[in-house]
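**Student:** Return atomic coordinates for the entry below.
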Amino acid sequence: MAMKKEQRSEETKRSIIAAAAKLFAARGYESVSIREIAKEAGCSHTTIYIYFEDKEALLHALSMQPLEELHSALTVAAQAKELTPSEQLQRINRLFIQFCLEHRSMYTVFFEAKSIRVDEQSPQLAINELRNQMFATLMGALQRYLDIEEGEALLRCSRTYFYMLRGIIGTYALSEESQESIINRLSDTFDDAFEALLLGLKIQLGKGAM
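**Tutor:** Model prediction:
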């Protein structure tokens, strides 16, 4: 009997998470209320509070595991001693783009909901701490490639680099083309775009423009 009750509890929890994911993806995190999630999940809004303290807790339940897996993969790429700094960045690019295309309906939820500045020192939310750790991983790889010290120039370069990643993802956010097809068709183009960007960053740094 207790096992059945526990099973029903897990099913309810999963249905709440699935409902939140559906609504967040369709309308955005900020636009969705707990009552709307409850209606979609087929339960009362008070039931949601049995499992989740608030909407932020739902955001964490949805996002933390996939983002932790991405962060782990990015860290491995950034620390791969058999790769040159250029190859480390290339692997990071491909991992990030592939992940975001696989989760394109949830991209804005994963990376934008309740987000803060990337140079925020003490994020209050665990998801923002994780996001900033991923940005720091990218920044570290870029620092090794550009061979520059920590500071404002590195932060600017890293933001510029991330804007490129965001632009690629945004281009295909609403595309019906599969992630596999996009990667197979355009991975060389993406590599060329980042190579041009890195060349431009090096030129600007050499001129003292950043």
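**Student:** make it CA atoms for all contacts and neighbour counts henceforth
**Tutor:** OK.
**Student:** Can you give me the buried ones in the top helix by length along the chain?
**Tutor:** In the chain, with assignment by DSSP state H, the single longest helix is helix 179-206. In terms of neighbour count (16 or more other C-alpha atoms under 10 Å), helix 179-206 has its buried residues at 179, 183, 187, 190-191, 194, 197-198, 201-202, 205.
**Student:** next SSE after the helix or strand harbouring residue 130?
**Tutor:** Residue 130 belongs to helix 126-146 when elements are defined using DSSP states H and E. Heading C-terminal from helix 126-146, the first helix or strand you meet, by DSSP H and E, is helix 152-171.
**Student:** Quick one: list the elements packing against that next one.
**Tutor:** Applying 3 or more C-alpha pairs under 8 Å, 6 or more residues apart in numbering; DSSP states H and E, one finds that helix 152-171 contacts helix 85-102, helix 126-146, helix 179-206.
**Student:** Now the second one, please; I'll put the structures next to each other:
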Amino acid sequence: MKSRQEQRSEETKEQILKAAGTLFANKGFDSVSIREIAKEAGCSHTTIYLYFKDKEALLHQLSMPSLEKLYKQLNSIILADTLSAEDKLKKISHDYIQFCLENKNMFDVIFNVKSTRVDEIDPKSEINILRLKIFSLMKQVLRNCLSIPENELLLNFSRIFYYQLNGILSTYSYLHEPIGELMKRLTPTFNLSVEILVLGFKEKLIQMGDD
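**Tutor:** Here you go, the predicted model:
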């Protein structure tokens, strides 16, 4: 059983994380100071340093559990033997969109704060390593759909695919419709968008082959 002091310590840490998440989401990571987080959490700024080295440590703690959960979820789709490459792409798209909508208040923090380019060779932070692994999963499935090698064209197609997913998120992130109902209503449209993108990529490959 945890002592009262241990329990208070955990509660303080959770309050700090909650305050940081709220401020990062509302004001932007770079605009928020440790003192502001402390004020929001109801503690001193020196207390924060007992738990977290700096703001980036807070970002890490806020983002990594969600990113790890999403990575495992998407990776399990790739490993499914019963799905075609295009069905995997549709399922990954569906789960990514749903995950992001369920975490829409923290989406920008989880995916974009201190982010690196998707073609970064050696990202330094664990957060960016995992972000790029998630992007690479999408790229891998798209590659299987198109039967093309790992090259600059695949990277560009993958970027376009990722832009499309985030366009969907921007379109529906402010709706108040329950997410389950939204996904049920729009999944056929989301699937159609994947089909159209894949067809367009294949047509572009044919045109390039003719040239």
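**Student:** Grab the two from the buried residues of helix 179-206 of the first structure that are most spread out in space.
**Tutor:** Farthest-apart pair in the buried residues of helix 179-206 of the first structure is 179 and 205; separation 34.6 Å (C-alpha to C-alpha).
**Student:** mean shift between the helix holding residue 130 of the first structure and the second structure?
**Tutor:** Aligned to the second structure and superposed, helix 126-146 of the first structure gives a mean residue distance of 0.4 Å (mean C-alpha distance after the TM-score superposition for the first structure).
**Student:** contacting residues around the residue most central in space within the first structure?
**Tutor:** Centroid-nearest residue in the first structure, with C-alpha atoms, centre = their mean: residue 111, separated by 4.5 Å. Applying C-alpha atoms under 8 Å, 6 or more residues apart in numbering, we find residue 111 of the first structure in contact with residue 131.
**Student:** What separation do you get for it and residue 173 of the first structure?
**Tutor:** 13 Å (C-alpha to C-alpha, to the nearest Å).
**Student:** what's the neighbour count on the residue lying closest to residue 190 of the first structure once chain neighbours are set aside?
**Tutor:** Closest residue to residue 190 of the first structure apart from its sequence neighbours, by C-alpha to C-alpha, 6 or more residues apart in numbering: residue 168 at 8.0 Å. Other residues lying near residue 168 of the first structure total 16 when counted by other C-alpha atoms under 10 Å.
**Student:** swap in the one 5 residues further on?
**Tutor:** Residue 173 of the first structure has 19 neighbouring residues, counting by other C-alpha under 10 Å.
**Student:** What of the one 5 residues further on?
**Tutor:** A total of 12 residues lie near residue 178 of the first structure under the criterion other C-alpha under 10 Å.
**Student:** same check, this time on residue 30 of the second structure
**Tutor:** 10.
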